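Asker: Below is the structure, and that's it, no one-letter string:
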């Protein structure tokens, strides 16, 4: 069991339902660039086949973290959850860029007791207390998920955009609230603080309900984790990257996923 527990210590589980993993998770703001001394922005959050189309399931918001331009945490207002989407409002009272993220992680463990397969999901620190000492065929997978977007009041700033060092994160080279159709934008992906090299990044524009072509773009990160996108048209765009790492000795299997939403202006 000691060896089995060693295999479990690096596993994390998504807070999203496992059935939702085949669907695209998104967190869409009503506006991303605003002016004045204060403003309000609304957000929709859901999982669906087509991005920004609330037709499958609402997103749980237990992992919602809103970082203000000065690095402080801000609470959402008017939080609601309906059948197909969750919604909330954010009152912008500081000038600069806010990072709005739903961050999920934990541990998923599969094991057998008396021949019956069981599963447990929770925090890594709670594994030993929840997996019986006599369990056999113990396997575990660490997973991290981040779903985020960005909004700016006044001039863009970068203090709220610093990576946390957990999971896959977007590190802007081009500011995410300074995107213009027809112009290239460059970002970097990092995983646990290190460059996420050789990852495919899917970029999809919203509005698929009203066109035959999904208009998806796939780009690949370089050795430094950087990738560049030239936006074909204005609109709200969804970006996704994911990675799976198999178990290797005492190193646990792991998965990580990033879902970002940005607005491209004319």
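Answerer: That came in fine, so what should we check first? Since the structure is predicted, the reported quantities are computational estimates derived from the model, not experimental observations. Numbers count the residues shown, from 1 in each chain.

Asker: From here on, just use CA atoms for contacts and neighbour counts.
Answerer: Fine.

Asker: now the helices for the protein?
Answerer: 2-8, 127-130 (DSSP state H).

Asker: what's the closest of those to residue 264?
Answerer: helix 2-8 (41.6 Å; C-alpha to C-alpha).

Asker: List of residues touching that closest one?
Answerer: Contact partners of helix 2-8, identified using C-alpha atoms under 8 Å, 6 or more residues apart in numbering, comprise 107, 109, 124, 127, 128, 138, 139, 140, 141, 250, 251, 252.

Asker: and the fourth one, how many neighbours does it have?
Answerer: I take that to be residue 127. 19 (other C-alpha atoms under 10 Å).

Asker: ditto for the third one
Answerer: In terms of burial, residue 124 registers 19 neighbours under the definition other C-alpha under 10 Å.

Asker: Please identify the deepest-packed of the helices of the chain.
Answerer: Scoring the helices of the chain by mean neighbour count under mean count of other C-alpha atoms under 10 Å gives helix 2-8 as the most buried, with a mean of 16.

Asker: for comparison:
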């Protein structure tokens, strides 16, 4: 029979692991079967999920409604063999061009409030610029809105990396790489520039976490901030898959007059998965 000392140590270890990775830290991510491939007609399979432990399926699948893929020449490619299970979604992309492909989703919505019959109400979830008018009840006044954009994307290169897909759309947070995202090596610094609505974004919080957190007691999180040119440098401690998240700063805001919600703030987030190779 195992003694009490063993069980006591096991309990301490379990609590330490839980402390290292908070249960509320649900992270959305995509994991490609490879980020660098060769050939003229190849495929990549992508897993997509939301979980506490990065790249491990244990919470819920990612919805694929807005998922798209773009070839190196900018044309849209098909998302094939889509499937959503209990804990993850999966799909394939056929890579028929040489160069760097982008795979991901971008969602736009409006946050805000309006007044009706002397009360301040919040806009319902899912409100966009296109459906704002139909979401507002008759008689609504003093409508206040702010944009919210969420972008989640990965990059896969066939042969040599290309940069044609990194032209800014001018909306949300976007990556304008100084270092190509498919050309990363452990022990070396990579520099990325991030844009907000098409302009270099200073002061954005950047979080980088290596995968495999389920099997270690330290999260290994790197907390960085973009400089005046929207740039950030990341030195990769070891090979592996990394989750990178960039967001607009969260500002504590007091309620308005009479307990009304404060005016909405511009919000945006960016998520990508990066593969770092041994030099």
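Answerer: Yes, it's here. Everything numeric in this text was worked out from a predicted model, so none of it was measured.

Asker: just the buried members of the contacts of helix 2-8 of the first structure?
Answerer: Applying 16 or more other C-alpha atoms under 10 Å to the contacts of helix 2-8 of the first structure, the neighbour count classes 107, 109, 124, 127, 138, 139, 140, 141, 252 as buried.

Asker: Thought residue 124 was touching the last one, still the case?
Answerer: It refers to residue 252 of the first structure. No: shown here, residue 252 of the first structure and residue 124 do not form a contact pair, counting by C-alpha atoms under 8 Å, at 12.0 Å.

Asker: What is the equivalent residue in the second structure for residue 36 of the first structure?
Answerer: Aligned counterpart of residue 36 of the first structure in the second structure: residue 39 (TM-score structural alignment).

Asker: for the second structure, what's the longest helix?
Answerer: Per DSSP H, the second structure has its longest helix at helix 4-20.

Asker: Aligned to residue 254 of the first structure, what sits in the second structure?
Answerer: In the second structure, residue 254 of the first structure lands on residue 266 (TM-score structural alignment).

Asker: swap in residue 169 of the first structure?
Answerer: The alignment partner of residue 169 of the first structure in the second structure, by TM-score structural alignment, is residue 174.

Asker: who's in contact with its match?
Answerer: Taking C-alpha under 8 Å, 6+ apart, one finds 151, 168, 194, 195, 196, 198, 270 in contact with residue 174 of the second structure.

Asker: and the third one, what does it touch?
Answerer: Translated: residue 194 of the second structure. By C-alpha under 8 Å, 6+ apart, the contact set of residue 194 of the second structure is 173, 174, 175, 176, 177, 200, 201, 226, 230, 231.

Asker: Mind doing that once more with 6 Å?
Answerer: Listed by C-alpha atoms under 6 Å, 6 or more residues apart in numbering, the contact set of residue 194 of the second structure reads 174, 175, 176, 230.

Asker: again, but for the second one
Answerer: Residue 168 of the second structure makes contact with residue 198 under the criterion C-alpha under 6 Å, 6+ apart.

Asker: same deal with the fifth one?
Answerer: Listed by C-alpha under 6 Å, 6+ apart, the contact set of residue 196 of the second structure reads 172, 173.

Asker: Quick check: it vs residue 102 of the second structure, distance?
Answerer: Using C-alpha to C-alpha, to the nearest Å, residue 196 of the second structure is found at 19 Å from residue 102 of the second structure.

Asker: my guess is residue 224 of the first structure contacts residue 195, does it?
Answerer: Yes: counting by C-alpha atoms under 6 Å, residue 224 of the first structure does reach residue 195; the two are 5.3 Å apart.

Asker: What segments of the stretch 51-200 of the first structure are strands?
Answerer: Residue ranges of the strands in the stretch 51-200 of the first structure, as given by DSSP state E, counting those that start in this stretch, are 57-58, 64-67, 77-81, 86-92, 96-113, 116-122, 136-153, 168-172, 184-191, 194-195, 200-205.

Asker: neighbour count winner among residue 224 and residue 195 of the first structure?
Answerer: Neighbours of residue 224 of the first structure and residue 195, each counted by other C-alpha under 10 Å, are more numerous for residue 195; the result is 19 against 14.

Asker: That one -> the second structure?
Answerer: Per TM-score structural alignment, residue 195 of the first structure is aligned with residue 200.

Asker: residues in contact with its match?
Answerer: Counting by C-alpha under 6 Å, 6+ apart, residue 200 of the second structure makes contact with 229, 230.

Asker: any idea how far it lies from residue 226 of the second structure?
Answerer: In terms of C-alpha to C-alpha, residue 200 of the second structure sits 9 Å off from residue 226 of the second structure.

Asker: just residue 18 of the second structure next, same as before
Answerer: 30 Å.

Asker: about what we covered before: just the buried ones among the contacts of helix 2-8 of the first structure now: which is nearest residue 203 of the first structure?
Answerer: Proximity of these to residue 203 of the first structure was ranked by C-alpha to C-alpha; the top entry is residue 141 with 26.8 Å.

Asker: Test my guess that residue 246 of the first structure contacts residue 252.
Answerer: No: with contact defined as C-alpha under 6 Å, residue 246 of the first structure does not count as touching residue 252 (7.2 Å).

Asker: Now residue 173 of the second structure: closest residue in space that isn't a chain neighbour?
Answerer: Nearest non-adjacent residue to residue 173 of the second structure, counting by C-alpha to C-alpha, 6 or more residues apart in numbering: residue 196, 4.6 Å away.

Asker: what lines up against residue 238 of the first structure once you look at the second structure?
Answerer: So, by TM-score structural alignment, residue 238 of the first structure is matched to residue 243.

Asker: quick one, what contacts that match?
Answerer: Residue 243 of the second structure sits next to 208, 209, 273 when contact means C-alpha under 6 Å, 6+ apart.

Asker: so which of these would you say is closest to residue 84 of the second structure?
Answerer: residue 273 (19.9 Å).

Asker: Measure how buried the closest one is and give me the count.
Answerer: With other C-alpha under 10 Å as criterion, residue 273 of the second structure counts 25.

Asker: If we ignore the residues flanking it in sequence, what's nearest it?
Answerer: With C-alpha to C-alpha, 6+ apart as the criterion, residue 273 of the second structure has its nearest non-adjacent residue at 4.7 Å, and that residue is residue 243.

Asker: hmm, back to that, just checking, the match of residue 254 of the first structure touches residue 146?
Answerer: Yes: between residue 266 of the second structure and residue 146 there is a contact under C-alpha under 6 Å: 5.3 Å.
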